[in-house]
Structure formats: C-alpha cells, structure tokens
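> Build me a structure from this.
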Amino acid sequence: ILDPSTLTINTRDTIALQTIQYFDGLGRPVQTVQKGINPRGYDIIKPVKYNDFGLDTLNYEPYVDSTHAAEYRPGFEADQPAFYNALFGDGNGMSPVTYEKSPLNRVMKQGAPGAPWQTGATCHPVRFDYLTNNTSDLKAVLWKVSGNTCTYNNFYEQNQLYVTKTISEDTAITFEFKDKQGQVVLKRSVLNAATNADTYYVYDDFGLLRFVLSPEGSAQITTSFDTTNILAKRYVYAYNYDSRNRIIAKRIPGKEPEFYVYDKTDKVVLYQDGNMRKYSGSTKAFEWMFTKYDALGRVIMTGITTQFPSQTRDAVQTLADGATYKCREFISYSGTTRPSDNIYYSNQAFPAYSSTNCTLLTLNYYDSYNVYLSGSATPVAILSNSGLTLTLPATPDYQPELKYVSGKPTANFIRYNNYMLQSATYYDVYGRVIQTCEQNQQGSMGYDRFTNLYKALTPNILKKEHTHFSYLSTPYPTLGDVTEYTYDASGRPLTYSYTYKFSYPYPGTSSARKIAYTYNTLGQVKTKQVKDDANLMQTVDYAYNIRGWLTKINDPATVSTTGDLFGMELFYNNTDGSVANKALFNGNISGIKWQTV
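This next block holds a predicted model:
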C-alpha cells in the first residue's frame, strides 16, 4: 500500500438508503416505498393489491411520486397508471395474472407491462393449459434404465403424465411432461404442424438422471441403446453414479467420457477427460487433474498428476477409499512436517503431492499472510514498493488488518509456462479489496499493482489505480492508469474518468477520458456523454419502451443533423415498412435500423 490514507474511511460521506414496507391487517405486504431512490431524489413506490382470494392479480410495476414523503400512498390506483401514461403513452404499467377458477390457483395467463401484453382476448400474454398425456398427439416414449442401457418400452399409458402446455407471446407452443414424482421426462417444442423437437430425460429407480436424449437423438434413436452406440455418442448425454449417488462418469455428445474420483467427504479430488487419457506408444500414460482442499472445503491447490498412469477410474477410487490420508490440508510451519516442495501445506490428503509426478497449476492461501513462500524465509506481510519482494512493512500503518481476512483468499500462485506467478490480496476492515499485487507475464522481472479507494462504507469504488512495473530494462519503466468514479445518492454511477500514465521512456500523463451518465425517472441510462478533458466529443441518447427494452441509441433519422456519429433503432412488436419486419412480442428483436455519418 503506497498511501495509508487509502485505508481511511470517510464516515461523513455515509449513505443511507431507506426502504419502508407497509402491511395490511393480515400481515400481507401492500406497499413498498424506497425513499429518495429516484435520480431526482423522489420516492419509488411499488403497490400490491389483492383480490378476494388473496391473490395479486395485477402485479403493479414501481412508479415515481414527486415527493419525499416516504409514506403510504393511498391513491396509487390512479397515480401509477398516470405515471406510465405520461412516460410511455401507455397506462398499463402492470403484469396481470389470470388464475384458474379452482382451489389449485394455477396460472392460466401471465401478462406483462404494456397494452399489447395484457390478458385480453386480442393481447399477447403467455398462456398456460394443464393436461395429461394420451396415445395420440400427447404421447411420450417410456424410456427406462437397466444397468448402463437405456431401454425402449413403447409409450406411456394414457393419463400417466402431467402435461403443461405453454403458448408464448408469439404463439410458440411447448409442452412439459412430468411423472407422478414430479420429474420432467419430456420437453416438447412444436416446430410446425408435423414436427416436434423432443428432449427426453431418463431416470433410474433412485430418481437420478441417467440419460438425456437431445431432439436429434429422440428423432433418430427408436430402440434400446447403451453409451457405445454411435448415435448415442453423437446425441445423448449419459451419467453414471456410484453407490453414494455421486456422479462418477459423464458423457456429453461428441466428447469422450469424463471421470470423477471422490474423497471420503464427497469432494472431487481427481478429474479426467478424454484428452488426459494419453498413451506413450501403446503404453498408457494417463493424467488426472487433482484438487486439494483445506478443512473448510476451500480449494488450496490444483494440478496435474501422473501417479496413476494406467489405472481405471474404479481402481483409483479404491485407492482413495482405502487411503489413510486425511481429507484436508493445513498450513505447516514446521520444517519436519511440511513437504520439501515449499508449498507449506501438510500434504496429508489424497492424492499425495510430489514434484516428481505432479505439476502444480494453482496454489491458494487463506486467512492470514503468515505463510512461507518458495525461495523466501520471510512471511508474506506486504509487497514492497520496489517490486514483488516479500518484506515486512517499515511501519504498522501500512499493515492490513490481519484479523479481518479470516475466510478470505490472501496469497495465490498460478502457473504460467514453467513459472508460478504469485499474487497477494489485501482488504480493509470491511472485507473490501484495497490492493492486489501480482506478477505479470515477465515473472520475477515485472508485476502489476491494483489499488482501490471506496466511497464511505459502500462497495462503490471512487478511485482505482493500476501500475505496471517492468525490470527488464534500466531505468525501470512504469505504466499505469487511474480510473475515477462518482455516484449519485443511490449509488448509480454518474461519471467515469480514465487517465493513462507512464514514466519511461516518455514520461507524462494522457488527457483524461471522461464519461458522464444521466438517468430517466425509472433509473435507466438516458444519456452518456463522452469527453476529452473538458471537451465534449459525443452525446449518446438511449430510449426504452414500457417493458424496459432498449429501443433507440440516438436516432438514425437525425444522425446527419445532430452531430451523432451513429444511430440505431430496435424493433420488437412494432413494425417498420423500410425494415419489413414481423412483429415479435417475446422480447426478441424483429428488426434493426441504423445509420452512420
């Protein structure tokens, strides 16, 4: 930490966001008021209204009231539609729901904000219907599991499956079939009157998912099969489990099987895919990726081991089950108990780590900085200013609060080619990262330092400084950049500025690049101004519809007269003759119109 003041919290800049929730006599929430959360400091209110059965059938969207009262608004039934009508020319600021007229209260129609998405006969809500299977248009193949074989058993008998029919806003139809245990056995998408895309899910007697037949697999596979079947290799997902219901093998289409080995606490300690089953001539030279954990289940190291070059997965699992090792590692400060590889973990968990048959990929430390690193006799306390040297600080002012790092990662190594790049992360008393120092691609000859300054007690970063050091030449060149942010009272970013700094061979500082944001009354980005120092370079305008979907970036019709460099209009449910698009109501973009200078 170069400047101890970066650890100081300005509590006078503390932000308090107030939310008030009102309840009726039955304890149901009827209104939520967020005080002053609007960009202009107004309250945002979300009302709830129940019908005689206690159901919220309207689902009001939040609206803005131009006061700071932070009190219950009894006039929301008139105020909320008026707000949306003034903002979008559409007073339907709610997502209505139509329920089935039965004690089941199943949803029949699900609307959304905006007149086109209400639940009327000519609108485009999502519709639901609840059926059962049959032997004609709603028939489903009955797949069963026998060992490692998926057996074809004709079709389900009539009325054995619950079927939920969903009709999207654009009338696309899907069916979901569930058995009496609530397991999804089939998802069907209707492509046209003659063609369906079926995805089957096959379970064993324990309710474990064993096979997933993709739509192409469902179309081509019409008999029993196992994982050696060529069509199954192309189109079927297959899963195997052990007696403890742990997945031990997985096959996805077009890929060789992946294997997993577990310790006695059910954590994956070894993993192997098809690329790791290597051969040296005709001799097996299998590799496994190992993972080791500490007593809290946190990953402390990963790597590749070759100590099981020819064993099958089951054979390696037997070794893991019979190992006398413990299922955790701990920091060992004693030279008599720690391994000779200078990783300073106890090496008591399966598989045993040795530099002769293991390649370390990552190494993680937690909870403190008092670990010894390879080639250093000094505990990690803090990184000095001159490089990634492990030294103790000159004064305690620079020392991070060690008692606040419990449970947090502190030091880390990642393999880059044949070198382990090291990094350290430091926190303030609130657990926020205040600095990260890490070696870069130059190894011991260079490092990067990232420092954060926060706004009061919030997670919002006010200033972020990055410095890149290199010792490959003299004098040592340094490159860096400083990013600064400002926020409104609700934590929305207002400005973002970027300055590039460099020292050698051409010392200087670039002009600041600055971006400023403004927001509409709902808190959506309204404009973005791009500046070079104090000079305005470009203003980008954004527009949205009542669903919150982006409709315009600037205006392509006025690019040539407004000074904008680019303009684009997005179409959804609205059409344009010059685009010749078809109206879509499900949120997909149906057309784009754009223009540049």
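
> contacts and neighbour counts: CA atoms only from here.
OK.

> Quick check: S346 touching P339?
Yes - with contact defined as CA atoms under 8 Å, S346 reaches P339; the gap is 6.8 Å.

> Where is the longest helix in this structure?
helix 76-88 (DSSP state H).

> Show me which positions of that helix end up buried.
76, 79-85 (16 or more other CA atoms under 10 Å).

> State the next helix or strand along the chain beyond it.
As assigned by DSSP states H and E, the chain's next helix or strand after helix 76-88 is strand 97-99.

> To compare with the earlier structure, here is another sequence to fold:
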Amino acid sequence: MFKFKHFYTMGILIAGTLSSHAQIILTNPVTEQNKSVTDPYSIRLLPGFNAASPAVNSFRASLGVSSNPNPTPNNYAPNPTASISVNENYVYSRTYLAPRSSSDPAAPQQQSISYFDGLGRPKQELSIKFTPNGQDLVSDIPYDSFGRQVQSWLPVPMNTLNGNIQSGVQAAARNHYKKADGSTDPLAYGEKILENSPLDRVLAQAAPGSDWDGKKIQFQYQANADGEVYRYTTSTSWSNNATVSVLGLSGTYGANSLYKNVVTDEDGNSTIEFKNGQGQTLLVRKKNGSENLDTYYVYNEYNQLAFVIPPLAIDKGVDTTLLNELAYQYRYDGQNRLVEKKLPGKDWEYMVYDKQDRLVLTQDGKLRQQNKWLFTKYDKFGRVAYTGLLDSAPGRDAQQSNMVNFGGNNEERSASGFAQNGATVYYSSSAYPVINFTLLTVNYYDEYPPGSPAVFNGASVLGSNPVNGRSTKGLPVASMVKNIEDNGWTKSYTWYDDKARPVATESQNHLGGYTRTSSVLAFSGVPTSTTTYHKRDASSGEMVMKEDFSYDHQNRLVKHTHQLNGGPLEVLTENIYNELGQLESRNIGNGIQSIKNEYNIRGALTKMNDPKNLLNKLFGFELKYINPQNTSKKYNGNIAETDWATQSDGTLRRYSYQYDGVNRLKEGNYWDNAGAASGSYAEKLNYDLNGNITGLQRTGQGAGLMDQLSYTYDQAGNSNKLIRVNDASGNAAGYPVGGNTIVYDINGNMVNHLDKGISNIAYNYLNLPSSITASIGNTDYVYRADGSKVRKVFGSKTTDYLDGFQYENGVLQFVPTAEGYYDLTKNKYIYNYTDHLGNVRLSYTKGASGGAEIIEENNYYPFGLKHQGYNSNSLANNTYQYKYNGKELQETGMYDYGARMYMPELGRWGVVDPLAEKMRRHSPYNYAFNNPIRFIDPDGMSAQDIIKINAQGYVQEIIPQEGAHVVQDMNGNQLELNDPVNDQKQLQALVDYAGTMSEYELQDAEVRLFTPYSSKEMSDSFNKLGIGDINNTARSLQAFGEQSLIMTPWMLYMGWLGHGDFDFAGEMSALVQKTDNAYNPIQGGGATPPDGAGGFIKFEGNNTLYNVYDAGNFKTGKAFQLIGAPLDVLKNGANTSSILTGKGKDSAADQQAITNGYNYNRVQWKKR
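Take a look at the predicted model:
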C-alpha cells in the first residue's frame, strides 16, 4: 500500500511567525514529486500550503545551504574570428572593444553582418556571438510578392555559424518565444496590412504575440463630413512690431474639404486628425466613448500658429477671458520670430532677439512686475557664454530696438575679465546688456580660465595648445553657477583624454568643499573605474568612494563594486542577461538578494521575482497586461493589474485598474489574500475635458471612506486653476476636510494651501519655491541658477545637497549608490527594491545573521499617497525620504521632482508645466497624463519619449517618457546627439509623424531614424574622389608655406576643396532621401535640408547621431585629416568659410562634428 512520507527538519519556523529576514515562504500546495526546499535561515509555511497530495510522494524542508541559490553570470569570451558567406551580398562591421595590434589581431570586438538580396534589400541581420552564451542573434527580413516588408520578425538566438547566413530563422523564433501560458508562440513577428495602391499606406498594424492576435492598430484615411469641424479664423493687426490676432468662428468646414486620418488602438480608443491642403493640423480629436476631446490649431493670415484651443475651451465661444485661462496664444515679429506668447493661466511672456536671431532676453509676468529680464550672451560660435538677470524697465518693443541698434553682440574671452556678484568673469562684457545686471551662470570653452585648478589626479589630459593636432578647442572646459538666493558659487571643471572623452571633473561647491571624479575608460569608452573624492567644506575630511565596472564580451555591465574610504569591497550588483540581451537576474549586495526579471514577447517587464512564490526573496512584483484576474485585459500598453508581496507578512496584494477612452486612470481597486475588504485602499477619479481632476474618492484600511473630494476650478470651471477642494467624507486622514480658497500668482503658481496649513509660498525666477510658510514650520530653500537644490532649512534642521552627498546640520547622513544608498549613521549599505516606476517599495540591509533584513516598506495609492495600516515599522535613516518615483518627500507632504512640487493627495502639481506647450491638450497641472501606473515624471516637466531603434535605424517602439527625447537601441544603449538643440526638434518631428500611426508604440520598422554609414562606404567614397591624388597635391602645395600670413596656394587649395570635393552635405542629404530616412513634415527646401531636418546618419563604430549637415562636416573633417590638414587650421577655415558664404558662424555642433570626423580612425584609403 502506498504510504505518503513527510520530512520536516527541526528548526523550521512555525507557520505564521513573523520575521523581517530573508527566508523561504511557502503559501501554495506542493505539486512536484519528491520536492526538497532548503534555506540557511528560515522557512515559513503559511495558510494555503499543503503537501498531502499522494502525487507528491515526499516533501522535505530543511535548514542549510539554500536550494534556491543566486544565479551566476556567464563568463563566456568568444573567439572573434568570423566565417562569412562569400556567395552572399553583405556588409560586415566590427567595433573593437580593445586596441588591435600585430601581436593581438583578434582583439575583443563586437561583430555584426547584414546580408542583402540581389535587389540590395536587407534579408538577414546577425549580431555574431552576441548572446551571453555566444550564440548569434538573428533577425529575418522577409518581403511580400510586391517587395514590401510587411512582417518584422523578432530577433532570435541561434547557434553561431561565425557569421555565415543562418537558415530556419523563422522556425527558431517561433520555438523561442512563449505565450503567457508558457507554450510556444507562432506569432513571433509584427505585421502590417498595406493598402493595395501605389501609396502603400498602412491599414492595420499588429504587434508580435498570439496573445494579441486580433488586436491591431487600425488606420483609416478619409475626408471630413459637413459640419464635423469648426472653422476658426483670425483677424490680424500690427501692434508694437508684433502680430495681434483676434479669434473668430465662421461656422464649419464643408464636406470633403479636409483630410481626415483615424487611428484606433488595440483597445478601440480612437484619435482623429484633420489637416488642410497645406498639411497644417487643424484639429486633433480624442474619442472618450461618445465624448469628443478636441484640440484646435488656428493659424493667422501669415500661416503662423496663432492659437491652440484645448478641449475645455471648445463649444464655449471665443471670449477673451476664456482664451486667457485656457488657450495658447502666439505673436510674431516681421521676421517670423515668436516674440510674445501666453500659456493657459499665465501672463504674457516676451522674447527679444539679436541680429543673428539668437534669443537674448526673455520676460514672464513676475519678472515684468519686478522690471527684470533674463538675458543670455553668446560667443562668436553661438555658444552660451553667460546668463543673468537684467534690471531694465523698458518693454519688449523698446528692448528689441535697443538690441537692433546695439551692433555686434558677441562676447570675447578676456585675460583680465570683470568682477560681478563675487566672481571674476573672463569675458569682455561687450554684448548686450553691459550694465545693471546680476550674473547667474558662466560657461568657458576651448581653454581653461585663469585660476583654474590643475587636474587633480595627474592624468595626461588635453590642453588648449594642440599636441598632435588635438586640444580642448571646441570643448566645454569650465562653468560657474550662482546660487539664486545668495552669492554662493559652484565652479565646475572638466578634463579630457586625447580622444576628447571626459576623464576627470571637479566641482567646487558654495561652502568651499569639492567633489572630484576620476574615471578610467576602456578603449570602447565605457568606464572601468571611477573614483570620487568629496569634502563638504575646507575644514572637513575627505571621503573617497571607488567604483569598478566589469563588462561581458558585448560591453554589457556584469559587475559593479563599491568601496568607501578603503573599507570592505561591496558588490552592489552582479547582472545576468538572457539570450536576447535582456537583464534577466541581478545579485544584489554581495548576493544577499537576487532579483529575477521576466518579460513578455513585446519586451515589457512582467515580473520582478514571483510574488506568489517568494521563496527567499524579500519582495516580488508582477505587471499584468493581458492576464488580469479582476479587471479587463489591456492590449494597448496600459497596465491591467499589479501584484506584489513582501517577506514582512507574505500577503499577496493586488491593484486592478480601469481606464477611460483617453487612457486616464478611472479606478484603482485593491485586493489581498489575507481577507481584507475589497474596497480598501481604492482610488476613483473623474476628470474634465482638459484632464483636471473634478472628483476623487479614496478609501483607507477596511474600505472606510477616507476622502470624498470635489474640486472647484476658477472662472466657474473654465480654468485649470484649482481654487477649492471640499471633502464630504468628514475624515481628516488623506486630504484634510478643506474648503479654503487657493490663490495663484501671475505665473500660475499656487501661493498658498490653507487646507494643509500653508499660508504662503514665495517663488524665485525659475518658479521654484524659495520659502514656504506653514503651521508645521517654515521651510527655506536655496537653489542654484540651473535649478539644482543645494540647501533646505526647516526649523532647526539644515539639509545640504552636495553632488548627491546629503548632510543634516553639517553631518553627512548618506550617499546614494546605484542600488540604494550608504547610511553613514549606521555604516551600512542600504538596498532598495523599486518597481517599474522607480517607487521605493522595500529597503533592506545585511542583518546580524548575514542574511537580508527589511528596514522599511512603502506601498502607494495609484497617485502616490502612501498606504497606512500595515507593514509600517521602519528602521531606516529618517533623513532618507526618497519614496514615490524615487523623489524626496518634503515636510509639507509634497514630493520634490526638481522642476515642480507634486501633491499626491490631490494628484496634481501646484505650478504650470515649464514645457506645457509639448502637451497642449492636457491641463498644465495634471500629473503623468493622469495615468500614473504607466508613466513617470522624473523632473516635473512635460512628457517626451524613448525612441527604440534597431541596427538599421528603423523605429521599433516609441515609449512615452518625461524629459528630452532619448534614442536607444534594442539593448537599451543610448545614442548621443551631436546637435542636441536642433536634433531634438528633428526627433520631435519624427515622433509627431510616427505618432499619427500609433499613439504609443511602433512594433515594426515603418519609420527610419538614421541611415548606417559604414567605414567601407566612406573609404570607397574617398577612393572614388581620388583622395590619393588630392593628398599628393596638398602635400606639395603645403611645402610652399602653410603658416604664411598671405593666402598661399595651399590655403587656396584647402578652401577650394571645402567648397568642392570635400563638401559632403549634399551627398549625406541624398543618402537619407534614398534610404527613406526623411519625413515630409520636416523637409527643407533645396538639395540640402537645414540643420535638424532630413534624418540622421550613424557612422560605423560611433554611438552619435548626426543630422545631414553635421554628417557632412564629420566626413569633411576626416577627408582633410587624410590629406594632412591640421585640425585647428581646418576648424578656423570652416568657420571663416561659413561666414563668407552668408551662412553665419559655425555652431558648436558644426565644429564638434568636424573634430569627431577628424579623429575618426576607421577609414582606409588607397595611397598613390
């Protein structure tokens, strides 16, 4: 007869005993035969555990060496040799990670190859031995019978053939990728359905994954119906040398007079865009069920954007008061420059330009009340020299006249300089304005200013005098930033190696101390070691922090160690990657915790450990998209549910989410398996058309009503300014009972919040709070002119923020690390579990027994208010208050995001978004598009995007995100922009263009961001020019007097080359046009589009993107280097040429591109 056996080793903790140490928790029935579980510390058997099934046979639990050990990284080191299919067309590239020499021809390298068919189309892409185990990562590129790429297959790891073309790629992909239930997924590709016409317009687009089968993004191309779109008009006059447009309404557009494009996402949410025959967007309509959210764009008689009318203002006429509260208004001068603008709820802002069309003066409403202007001065290359505040009463038109009559407006470097606000500035002070100003920031380029310190670590660095043609010319070398509230200065210096890479920095703070960093860079440019030296002030002792970084054969970070003041070496993290290059596991804190990540077929994170089966993990977290238990599936990228559990009590907790038709969070409903009432910790919200919250219901522990908030807005609801909050719950928890009036200043800043005991908030010129007067105590802030917070004084407590080192009353409390922080009061490393939003959920450290010990747990309502009533014990350093989104919680209850303060109990900001124009259909006070489960707001500014691209430059996904646009490859590596100002405009145009196809993301290669340009292509281009003959001619002419003061034949020849054979801008422009790397909305006139337009070029082995002009400059720099022209002569000549040909001075980006091209070392050419 079968007899079931149980083995329980003495010492197992009794089920239900609480512990904050890492241990194994068992909450589910055992289903495996002869299951054995071991842990060095403790095992807990909680309700739900059962091992009585006859199918189990036996179950053993014991204390000892863990049966769930941490994963270990793979130390694979590939042989870099390759064997290429010689009967195929291909482009083969190598990126060396270490210098190649005759003694080591097979230096570590990254290798990739693209195979092409007979028509020149890519058919297969391989990253050779890319994976941690040395497999090839292969992407198949098929075409339909019309030669169109309608399927985009996901990359798949395959046993390496050393670069040979792979077969059976699609079958391998189907076997590799899994559905949510764990079975193989036959739909390992994205697909689009194209219109059967020469236009090849996209009709439908499906992302990879059988779980999304039948859920496509739909595209419709129509014309408008009669009466569907209002016809707004303007009547424009001229006042103070600017356009003044008056808005009018002239009925509606007739049928078939506008283009109508409809995009419907996977969840059936529609966006409709109407354009006129000039391509101008007139209306963007979002559908929320039967409700329309309309944003109108109105142009004046000169085709300039004059008004943007957001949804809340539609159907309410064109009343001036309404427009001032809700609309965006713009005015222009006779040179088509924006000179006045008005954002919703703010006073007018003014702009003044110099003769070179550079923005010199700006003024908002508060500055106008003080008769002040913000000014910017430039050098002759258009680089910002210094900025400040000007005391001057005249208005915009008078200031513009002063600017026009001023003459030359470039700053020059000066050896003597001038004294201002406690600093000596080594510029001429010859640009406007010259008197009555307060200095704020100073920037130095090319050479270090007098009094600069020598590089502290004795490293060999670039100087201002060229050595082997290399110097700091064109590089930023030093800067000074003043405190806004006093004359304290922060002075920063940067030193570069001979490849113009920063290797040392020094920041001298306003207290007299410093923070110095010294970096050791690998051949590929990644840091292998960084040492930081820090002193609070001149009398403090120096702290030394050393970090080391190790990488695998593809330059993926595999180990990061940390050491403080020569103490024990701490392994902060050890990273393990899966065969797709995704971060699969991380061993944290010398291995006291391991975090295992899981992803779905789309690459989205789905788990950080398993909350249903914690084992010895302290925290588990799951994101559900299409597999929720308590709500509907979400196919468009919204998150349906989140589950989590911690070792504090082992309880599985869950939030289920509901959204409206424009993806705003409507409900966040809580559940746990410990029997808590289903209504606990819930939030339910209502919104107006602009996304302002009109009602918020919040429950506490046990489903009791905590808040029943109603929001009242100014102008009888025709405003974004919240003026009153009433709480019908009668419960003071959460938000107070309230009812007091909220007041705003002329810039739209909230200046009191009496419900929270705040009687006054004073702001500086950056609209950051300089002081807060409150019943709990007053707070004073000190900011630098760049917006960085350097000091906070609350009562008797003074907090200093010095380059991440945080002090309280002069005593260092902690210093942040990549995985948490080092607590100086406990002399311990503290580690943070953070979720997908960066919320700090659980903090832990190494306990006395050697295992992980929980010191704090934080859980949050959807909009950021912290849960109360469970797992609230804290052993953390009270000065470490970084919690929701990883931001610092202030004594007022607001979170400091850098640019603004956030109020989690209200779910909104108290200050207008500094970048409100980037998201004009939304209220400038709303938080994260009212979707705080999916989006984050790292600095309190408007949402931008992460643009994911593949190796050929095609956009794969656009992830809405805060801050500037970021370009990443599919492995998460960030690509740099050579010209961040103009290139950001190009990226915005691309996002606008791609966004009409999909509001959230692209899953296949529809839009090309850059065109790859290999070193072989460049070499072939130079050889075709006959560069060997050019070199011979140049060398001969050079012998006749390169350094002569007169125009020598050599100098004339150089100039002729720069305007002839060595002018590559047109070639780069033609290249991006040929490869579909250009977009109609941003096309410039002529053969070569202007800076920032027409797509990008990415040179082989280079991680920087260049627009077509800068790509031309890059190639020009290389061409002149090949014929022996000195770099400084080349750069000066290029700048002079640009001036003489009427294009103005070279920008810093132009000069940088020339320098980078000059130093590019991948080109070979045939000498003659």
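
> Looking at the buried residues of helix 76-88 of structure 1, spot the one nearest Y447 of structure 1.
Y84 (52.9 Å; CA to CA).

> could you measure that closest one against Q524 of structure 1, distance?
14 Å (CA to CA, to the nearest Å).

> Could you do Y271 of structure 1 as well?
45 Å.

> and if you look at K109 of structure 1?
For K109 of structure 1, the distance to Q524 of structure 1 - CA to CA - is 28 Å.

> so what's the residue nearest the centre of structure 1 closest to, chain neighbours aside?
Structure 1 has P459 as the residue nearest its centroid, 18.3 Å off, counting by CA atoms, centre = their mean. Leaving out its chain neighbours, the residue that sits closest to P459 of structure 1 by CA to CA, 6 or more residues apart in numbering is R432, at 7.3 Å.

> Need the counterpart of the one you found in structure 2.
Matched to structure 2 by TM-score structural alignment, R432 of structure 1 sits across from R501.

> V268 of structure 1 too?
With TM-score structural alignment as the criterion, V268 of structure 1 matches L359.

> could you pull out the strands for the stretch 201-350 of structure 2?
Along the stretch 201-350 of structure 2, counting by DSSP state E, counting those that start in this stretch, strands occupy 202-206, 217-223, 230-239, 242-252, 259-264, 270-275, 281-288, 291-299, 305-309, 328-332, 338-342, 349-353.

> Adding distance to K535 of structure 2, write the ones you listed out as CSV.
Shown next, in CSV, are the strands of the stretch 201-350 of structure 2 (distance: least, CA to CA, whole Å):
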stretch, distance to K535 of structure 2
strand 202-206, 56
strand 217-223, 56
strand 230-239, 56
strand 242-252, 52
strand 259-264, 56
strand 270-275, 54
strand 281-288, 54
strand 291-299, 53
strand 305-309, 50
strand 328-332, 47
strand 338-342, 45
strand 349-353, 41
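
> and these as TSV, adding mean neighbour count?
Formatted as TSV, those follow (neighbours: other CA atoms under 10 Å):
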stretch	mean neighbour count
strand 202-206	21
strand 217-223	18
strand 230-239	15
strand 242-252	17
strand 259-264	20
strand 270-275	22
strand 281-288	20
strand 291-299	20
strand 305-309	23
strand 328-332	23
strand 338-342	21
strand 349-353	22
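
> of all these, which lies closest to K491 of structure 2?
Nearest of the strands of the stretch 201-350 of structure 2 (CA to CA): strand 349-353, 28.8 Å.

> how many degrees apart are that closest one and strand 338-342 in direction?
170 degrees (axes from the mean of the first three to the mean of the last three CA atoms, to 10 degrees).

> what's the mean deviation for strand 349-353 of structure 2 versus structure 1?
Compared with structure 1 after the fit, strand 349-353 of structure 2 shows a mean deviation of 0.7 Å (mean CA distance after the TM-score superposition for structure 1).

> what is the orientation angle of that strand with strand 328-332?
Using the same axes, to 10 degrees: strand 349-353 of structure 2 against strand 328-332 is 30 degrees.

> immediately after strand 349-353 of structure 2, which helix or strand?
Taking DSSP H and E, what comes next after strand 349-353 of structure 2 is strand 359-363.

> Mean distance between that next one and structure 1 after superposition?
Once fitted to structure 1, strand 359-363 of structure 2 is off its aligned match by 0.5 Å on average (mean CA distance after the TM-score superposition for structure 1).

> Is it correct that D140 of structure 2 is in contact with W153?
Yes - the pair D140 of structure 2 / W153 is scored as a contact, 5.9 Å apart, by CA under 8 Å.

> quick one: the counterpart of G541 of structure 2 in structure 1 and R449 of structure 1, what's the gap?
By TM-score structural alignment, G541 of structure 2 lines up with P477 in structure 1. As judged by CA to CA, P477 of structure 1 and R449 of structure 1 stand 14 Å apart.
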